[in-house]
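# mind folding the following:
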Amino acid sequence: MKKTLITLLAMSVCTLAMAQWGEEEMSDKPTFRERIFTGGGFGLSFSNYYDFISVSPLIGYKVTPKLAAGIQVQYRYTKYKEFTPKFSTNDYGISPFVRYSIYAPIFLQAEYEYLNYEYPITTSESIRKTYNSFLAGGGFFQPIGRHAGFYAVAMYNFSYRAANYGEVTPYNSPLVLRVGVTAGF
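Predicted coordinates for the structure are as follows:
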């Protein structure tokens, strides 16, 4: 029970994190450095069935105080404990995104996600597939100090297709929710 509670807490707080970005004032002629923002996320989850680690740094560019574009890379490691011997998989991907601040702290976001996903089917065999997804939705960003903030994002995966019998997909729903605390660099 304790492990499950720790897993749920880690999944809800330490999922993918957005970079620090909002509707900050920009000088009349901002430098390139003033327009750049960075951040990322780190996720951990441990249970009796699997261990999960996720790292997802990102870099973005403020085109205007309200419009930003960027790219996020991700790596996920999963160790499945239900197999004997234990089996691990590695997923990786890249997601260019565009974000528009409607009215601080509310924003709209669209992103394309390329994900190379691996899933075990037996103790010695796995399936590796590439998924391309177009996601769009909105979110809320609340700064917590200079280099941190809380965010919640709900996006719809317009490329979602339910898996047929025997198929595997990285998403079990077209709705993608991300909640967490930023990790600005």
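
# contacts, neighbours, all on C-alpha from now
Will do.

# for this protein, which helix is longest?
Using DSSP state H to define each element, the chain has its longest helix at helix 2-13.

# so how far is that one from its chain's centroid?
17 Å (Cα atoms, centre = their mean, to the nearest Å).

# just checking, what packs against that helix?
The contact analysis (3 or more Cα pairs under 8 Å, 6 or more residues apart in numbering; DSSP states H and E) places helix 2-13 against strand 36-46, strand 175-181.

# next SSE downstream of the first one?
Tracing the chain past strand 36-46, the next element assigned as helix or strand by DSSP states H and E is strand 50-62.

# contacts for that next one, please.
15-19, 35-46, 68-82 (Cα atoms under 8 Å, 6 or more residues apart in numbering).

# returning to what we had before: closest to Thr64 out of the helices and strands packed on helix 2-13?
Judged by Cα to Cα, the one of the helices and strands packed on helix 2-13 that comes nearest to Thr64 is strand 36-46, at 11.2 Å.

# pull the distance from that closest one to the chain's centre.
Computed by Cα atoms, centre = their mean, the chain-centroid distance of strand 36-46 equals 8 Å.

# span of stretch 140-155 from start to end?
12 Å (Cα to Cα, to the nearest Å).

# same check on stretch 177-185?
End-to-end distance for stretch 177-185: 23 Å, by Cα to Cα.

# residues of that stretch that come out buried?
Arg178, Val179, Gly180, Val181, Thr182, Ala183, Gly184 (16 or more other Cα atoms under 10 Å).

# and this one, so I can compare the two:
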Amino acid sequence: MIKKLSLIALFCLLFVMQSFAQREYNALGNDRPAWVDKIYVGGGLGGFGISDNQVWVNVSGQVGYRITEKWNAGVGITYQYFKYKRPIEQSFNDYGVNFFTQYVVYQPFFVMARYEIFFLDQIDSRATYDTFLLGGGITQPMGGKGFLNFYALYNVLYSDGGDNGRYDSPWVIGMNIGIGF
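As a prediction, the model looks like this:
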């Protein structure tokens, strides 16, 4: 696990160093480097559910970088809250980090890969789960630097009958929003 995180951190560091090397001035002629215009932030409500027996909320944030006009990559964080009322009231606070890349094949369609590491509350401990999601979706530009994505991803590490953390299906359907600087 430490080796995986070290390799991912090294990749991110090299990625950021390459980004800082692109010092140019934007079209307005001010002193803002061009790489700043390629950064975006966003997030989404990954899910919300309430019933007579449970409450579930999933929120996330992300920071991304437009490597080219069609290709971007970044890192995100996720927080999930679960509360079960029966048979015994229990609540769980889960969190995780993810690394993603997305490529627009033909506007508005994109393909996407996302690797997630989740730390999940158990009744008497905390467990770690990895997921590797592949899929695609549709992107809708909003204004000059914003977007709205709808996607369907498949968890290739999902195991029928195995322990898949909080995932009860290999399919992950979601949406996120982003705003550029």
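
# list the TM-score for the superposed pair.
Superposed pair, TM-score by TM-score structural alignment, normalised by the length of the second structure: 0.71. Supporting alignment: 149 aligned residues with a Cα RMSD of 2.5 Å.

# in the longest helix of the first structure, what counts as buried?
Buried residues in helix 2-13 of the first structure, counted by 16+ other Cα under 10 Å: Thr7, Ala10, Met11, Ser12, Val13.

# related to what we said a few turns ago, just put the helices and strands packed on helix 2-13 of the first structure in CSV and tack on distance to Pro96 of the first structure.
Shown next, in CSV, are those (distance: least, Cα to Cα, whole Å):
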stretch, distance to Pro96 of the first structure
strand 36-46, 13
strand 175-181, 16
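
# Arg126 of the second structure matches what in the first structure?
By TM-score structural alignment, Arg126 of the second structure lines up with Arg128 in the first structure.

# actually Gly136 of the second structure, not the one I wrote
By TM-score structural alignment, Gly136 of the second structure lines up with Gly138.

# secondary structure element for its match?
With DSSP H and E as the criterion, Gly138 of the first structure is inside strand 126-143.

# same question for Met17 of the second structure.
helix 2-20.

# look up the closest residue to the residue nearest the centre of the second structure, ignoring the ones flanking it.
Against the mean C-alpha coordinate of the second structure, by Cα atoms, centre = their mean, the closest residue is Gly76 at 4.5 Å. Nearest residue to Gly76 of the second structure, sequence neighbours excluded (Cα to Cα, 6 or more residues apart in numbering): Gln62, at 3.9 Å.

# the one you found corresponds to which position in the first structure?
Using TM-score structural alignment, Gln62 of the second structure pairs with Leu58 in the first structure.

# separation between that match and Phe107 of the first structure?
On the measure of Cα to Cα, Leu58 of the first structure and Phe107 of the first structure end up 17 Å apart.

# and the residue nearest to Gly76 of the second structure, how many neighbours does it have?
Using other Cα atoms under 10 Å, Gln62 of the second structure has 21 other residues around it.

# now swap in Lys4 of the second structure and tell me
Count around Lys4 of the second structure with other Cα under 10 Å applied: 9.

# to which residue of the first structure is it aligned?
Checking with TM-score structural alignment, Lys4 of the second structure has no match.

# how about Asn155 of the second structure?
Match for Asn155 of the second structure (TM-score structural alignment): Asn157.

# hmm, Asn172 and its match touching each other?
No: using Cα atoms under 8 Å, Asn157 of the first structure makes no contact with Asn172, being 10.8 Å away.

# tell me which of the two has more neighbours.
More neighbours surround Asn157 than the other of Asn157 of the first structure and Asn172, with 21 against 12 (other Cα under 10 Å).

# one step back: measure the residue nearest to the centre of the second structure to Ser125 of the second structure for me?
The value you get for Gly76 of the second structure to Ser125 of the second structure, if Cα to Cα is used, is 24 Å.
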